[in-house]
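> Got a sequence here, can you model it:
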Amino acid sequence: MLPTILDLSSLRAAYKSGLTPLDLIEEVIARRAASKDPAIFIAATPEEDLRSQARDLMARAPEPNSLPLWGIPFAVKDNIDAAGLPTTAACPAFAYDPTVDSTVVARLKAAGALVIGKTNLDQFATGLNGTRSPYGAPRSVFDPAYVSGGSSSGSAVAVASGLATFALGTDTAGSGRVPAAFNNLVGIKPTPGLVPNVGVVPACRSVDVVTVFATTVGDGVAIRKVMEGYDAADPFSRQAVPATLPAAGLRIGVLESTEREFFGNRDVETLYDAAIERAKSLGATIVPFDYAPFRQAAELLYNGPWVAERLAAVKDFLTSNADDFDPTVRTIIEGAKAYDAVAAFEGKYKLEALRQKTKTEWKKVDILLLPTAPTTYTVEEMLADPIVKNGHFGRYTNFVNLYDYAAIAIPAGFGRNGLPGGVTLIGPTFTDDALAPFADAMHRALRAGMGKDKTAPLPEASRVAPLDDGFVPIVVVGAHLTGMPLNHELTGPGGYRLKTCRTAADYRLFVLPNTVPPKPGLIREPGFDGNGLEVEVWALPPAAFGNFVQKIPGPLGIGKVTLEDGSSVSGFLCEAHAVTGAEEVTALGGWRAYVRAKNASATV
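Below is the predicted model:
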C-alpha cells in the first residue's frame, strides 16, 4: 500500500518491490476521484492517456527506476505548456492547445516522469493567494476555509494532498514559495535563468522562474537538476556559475525587531523565532540585518514600473478581451498604463541604488532566513480585500527575483489553529546547490512532516549531503557523538555533522572496560541479524582528520563502517579480542541509548 505522501524515495522503493507505473496510475486516478477539492486541476490528464503514458514508459525503459524520474507522477501549472493538454493561464478565452512541451516538461518526461494534469492558478500568475481564477479557488489542505496561496495554487495542493510527487509552479513575486508555506511543502525557487522558461506564459518575463513543489528538499533539488540547463531559445537563460557557501558556521541574517511585520499573526512569528533557534542549534551564527533595502525593492514589483511587464505579456489579448479578465487581475495589469518609459528607467535606477545598499548587509551574512509569508487569510477575508491582503503575503518574497537570488522555502511547523507556517532560506546568485544542505537540515530539525501528513518522517534517502569541500567523512559511535564528552575534538578543528543514521544490521556494540570517559567497542559480525546501531557521520578538514586518527588509542582504530544504505565510510571499529567478557549493549540500539539507560539507573 502506498503512503499518503508520494515522495520520491517511497515510490522508488515501491517500484523496486514490484509496483508498476500502471499500478501507480490507477492509484492516482482513484485519489483524483476521491479528492474533496474540485479546484485543483483545470485540465486533468484523461485516464486512458495516463495509462498510455505508463505503458509507453514501460516499453521505453522496462527496468524499474532505470530513469531518474521513472514512473514519477507530476502536475504542471497551467501557464506551462504540456502537449496534449490546453494552456489557459486560468483564462478560458485565452486558451490554446500546445503541440510541443515546454522545455522543462520535455526534460521531465524524458527522465521518466508522468504528467497527471494542468493545475489551477491565479489568472495570468497575478496574485499570491489562489482565489483569482474562474475555475475556483483551491484551498489549504489543512482547512478549506483558508486560501491555498498562489499563484501556483493547484500545484501546491496536488502535492500536499498526495496526488503527485511534485508539481511545477512559477514564481515572480513568491508564487513558488507562498503556496509551499500554506501547504507544508518545500518550494524550490531557482536563481532566475537557471531553469528555461521556453513554453511558459510570462508574468514578468525578465524575472519569472519555473519552480518545484516537493515534500523534501532532496526531492526538489533532484527534480530541479533534471529541468535546469541553458536553452538558447530563452533570451534570459544563463549558464550557471555555481557559488559556494561556508560548509559550517553559516552567518544567517534574520529580521531586526523594527522590520518585523506579521499583521497580527503571533503564531507565524512564534514559528519564525523557533526556526531561528533551530538554525542556531545547527551551528549557524545569527545576525540581525537591515531589511529596509530589500523591503523597498519588494515594493517596486507591484507598486512600480515592473507592473508594465505584466501588461507587455498580455497587451494584445487585453485590448480585445478585457471583459474576460478576473476583475482584480485586470485592475492590476491596467495599472501599468500609469507608467511610461521614463518611469521604467527611474525604477531601474532605484533598484540599483537599493542593490548597492544591500551589499553592506551581505558583508555581514552568508544567507538570509525570512518568514515565507507573514500571515494567512480565509478565502472570505481575501475576497473582501483582495489587493491589500494579497500584498501582505509578498512582504518577504517580492524582492528575491529582482535581486537575482536563489531561495528554498521549507515548512516551519504549525500554529495553535493547526495551520502551517514556513520560512525561506535566501542566498546570492547561483547558490542553489549550496543552500540545499542547510535547508534540508533545517526541515528535518523542525519536524513538520510532509504535506498534509504532519507526522511523516522525512526519508533518509532524500537527505541532502553537503557539497564536496575536501573534508573527510568519519563515522563516530560513542563519546564523540553530539553532546558527548569528546565531541569537541570534532568541532574544535572545524568539523561538522553530516547526518545521524544507522549501521548495517550485522554490527554489535560493547562497553569497553576501564575507559575514561566510557567508550564503546563496535565490531562487525557477518551473519549477525540485528537492527543496526545509531551513529553519526561527521566531516573533518583533511589535516584534522590525520591528527585525529593518530590520537586514537588501542584497541580502537579506523576502518570501513557499512551504513544502512549500503555505503561505507571510515569510522571507529574495535579489535574483536577487546570485547571478550565486555558488557554488550547492542539491543539498546546505540551508545546514546546506553548512556541514557545508565544515567536513569543511577538516579533510582
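> only C-alpha atoms for contact and neighbour calcs from this point on.
Fine.
> how about the strands in the stretch 151-300 of the chain?
Ranges of strands in the stretch 151-300 of the chain, per DSSP state E, counting those that start in this stretch, are 166-171, 186-189, 209-214, 251-255, 285-289.
> Let's compare: structure for the following, please.
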Amino acid sequence: MVIVTIWITKFAPDTVARFAATAPDGPLAGVRFAVKDNLDIAGYPTTAACPDLADRPAATTATAVRRLMDAGAVPIGKTNLDQFATGLVGTRTPYGACHSVHSPEHISGGSSSGSAVAVAAGLVPLALGTDTAGSGRVPAAFNGIVGIKPTRGLVSTRGLLPACRSLDCVTTFTRTVAEGAAALDVLTWADPEDPWSRPVPPAPPPGVASRLRTVAVPAGDLDLDPAHRVAWQAALRRLDTVAAQVVPVDIGAFLAAAALLYGGPWVAQRWSAFGAYLSGAGVDPTVRSIVTPGRDVTGPAVFEAWERLAELRRQTERIWLDVDALLLPVTPTHPTLAEVAADPVGVNSRLGTYTNFVNLLDLCAVAVPADARTDGLPFGVQFIAPAFADAPLLDLAARWCGEPTRVDDRPPAGTTLVAVVGAHLTGMPLNRQLVALGGRLHARARTAAGYRLYRLPGSGVARPGLVFTGDGPDDGIAVEVWQLPHQAVGALLDSIPAPLGLGPLRLDDDTTVIGFLASEHGVRDAQDVSAAGGWRAALRADPA
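Now for the predicted structure:
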C-alpha cells in the first residue's frame, strides 16, 4: 500500500541518478533514503509542511543528511510531517494526512509521518526523522518498523528547522535494528558548529553497562486501550525470554516529567523557533493555536518548570541504579483519522504519555515492533536507557527482534570480570575505586541460588558480606559485574578488609567470575539481610 501524501518534494529520476553517480563508496553505498522536510538539502526548500516556506531553497545541506551522503547513501526526496514538527498524529499538514500502511482508517503517527511510511511501504530502507516528544517513535510503532532516538546531541541538528531546540533529536527509521545501527554509526559525530552537539564520552557514564540484562517495567496498570492492553501483556511475556531479570518499578516520576512538556513552558521555545511564521496563510490552525501561547510564557514560569524537572530527574536517577533499561508501550492507543479530527489536541496529547519524558530527562530510546494487536494493527514498544547507552541499548533491541547482536559477552583482552555486591556498587561510596582503577560496568546480574547476604558490624562505610551457604534465596542476590584491567585486581584486593576477600562466585547464568565474598566465621554475628535481595534494597529497608 503506497500513501500518496508521503512526499512534499520527490526528486526526479535524473536528480536521484546524479546523486547516485557522485556518491562515494562508503559504508552506506547505494542506500536510498528519505529526508523529513524540516532538514535542509541544498537547492531545495525546507517547508516543515508550511507552504509559505516553499519558495526558499536551502543554501546548505543539514549535517545529518550530508554525513549519510558522504557515506554513499542517496537521497530520493523530502517527506511529509506534522507542520513544524508539532504533533504526534501525522494529520497537521496541508500536504495531506498520512495513514498507517496497515490501515487507511488509522493515523500514521507523527510528526515524522512521511519518513516512517516511506520505510514501512518499502520505498526506501532508511529515512531520517526527528524526535522532540516522540516523533521518531510513534510513527515507527504505528507502522511496524524500528525507530531509533539517540541521546540528545549525538547526531548534529545543524540544518534542522527546529521545533524545540534544546530537545530536538535527528532519528532514523529502518526495517531492522541492524540497518538503523549502521546509519547511526555514520550519523554520530560531535559537530563543532552545533552548540547542542555532544561528543561520545571516551568511557560510558557510570551505571551504563556493556550488556543490558536487567529491564524495568511499570509496577502498576497503564492507561491503555483494550487492544493495546492485550498486546502489552504479550510483550511482557516476550520480555521474559529476552531479559535476564525483569524488575517492576514505579514510573510516576517519568510520567510527571512527560506532563511538563505539553503543560509547561517549553511551548515558548517553539514560539522562539518558528513563531514568526505563524501568521502566514499556510499555517495549520491547530499548530497555530498550540504554539501562539508560547509568546506569553513568563520567565518565572520557565524556571519553575526547570526546577520541577530537576526534582523529577533526581527521582528517576534512583531507578537507573538498579536497572539497565525501561520497557514501555510507545503509545496508549492507535487512533483513527476520524478520532483525531474530532479532538485534535486531546488525542495528540494522550499519544505522548509514554514518549514525552525521554528527551526532557536526557535518555535514549529505540522503538521496535512487538506482536500485532488482536485487530491486526501493529503494536510497538520502546526500550529506554540513560544518555550514551545507545550502543548496548541497540544490542538489547536486536535481541528483542531476533537479530544478531554486536556486543561481545567476553571481556576485552587484558581484563577480568569482578562481581561486586556492596559498597562498590554504582552510586555507593567505594564505586569510585573501581572507576579510578579503569573499571567499567559489564553487566547487572544476580548470583546463582544458595548465597546469603549479611550486614557486617563495624563503623565507617557500611559493608555486606556474601557467603555461599547452599540455602540462600532461589533468585539469588543482586550484584554488578565489572571488567577491570588484570593489574587492577591486585590493587583492589589489597584494599579489601577482613572478613572480605575475592573468590569464585557463580552467577545466575551459570558462569563463574571473581567476586567479593566473606568467610563464614566472619558473618557469625552479622545480620542476615538476604530477604532484601541485594545490598541497595537492604539499605533502603533499613539505612541504620
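> Of the strands of the stretch 151-300 of structure 1, which stretch is the most buried?
Stretch with highest mean neighbour count among the strands of the stretch 151-300 of structure 1: strand 186-189 (a mean of 34; mean count of other C-alpha atoms under 10 Å).
> That one against structure 2, how far on average?
Compared with structure 2 after the fit, strand 186-189 of structure 1 shows a mean deviation of 0.5 Å (mean C-alpha distance after the TM-score superposition for structure 1).
> That strand packs against which elements?
strand 209-214, helix 217-227, strand 406-414 (3 or more C-alpha pairs under 8 Å, 6 or more residues apart in numbering; DSSP states H and E).
> Please identify the deepest-packed of those.
Highest mean neighbour count among those (mean count of other C-alpha under 10 Å): strand 209-214, a mean of 30.
> what is the orientation angle of that strand with helix 217-227?
Put simply, strand 209-214 of structure 1 runs at 140 degrees to helix 217-227, going by axes from the mean of the first three to the mean of the last three C-alpha atoms, to 10 degrees.
> Just tell me what Ala73 of structure 2 corresponds to in structure 1.
When structure 1 is aligned by TM-score structural alignment, the residue opposite Ala73 of structure 2 is Ala113.
> my read: Leu502 of structure 2 touches Leu493, true?
Yes. Leu502 of structure 2 is in contact with Leu493 according to C-alpha atoms under 8 Å; the separation is 7.0 Å.
> Roughly how far does the residue opposite Val200 of structure 2 in structure 1 once aligned sit from Val201 of structure 1?
Taking TM-score structural alignment, Val200 of structure 2 has Ala240 as its aligned residue in structure 1. Plainly put, Ala240 of structure 1 is 23 Å away from Val201 of structure 1 if you go by C-alpha to C-alpha, to the nearest Å.
> Could you check which of those two has the larger neighbour count?
A direct count of neighbours by other C-alpha atoms under 10 Å for Ala240 of structure 1 and Val201 places Val201 higher, at 21 against 17.
> Quick one: map that one onto structure 2.
Under TM-score structural alignment, Val201 of structure 1 pairs with Leu161 in structure 2.
> Equivalent analysis for Ile408 of structure 1, please.
By TM-score structural alignment, Ile408 of structure 1 lines up with Val366.
> I figured its match was touching Ala385, is that so?
No. The criterion here is C-alpha under 8 Å, and Val366 of structure 2 misses it with Ala385 at 9.2 Å.
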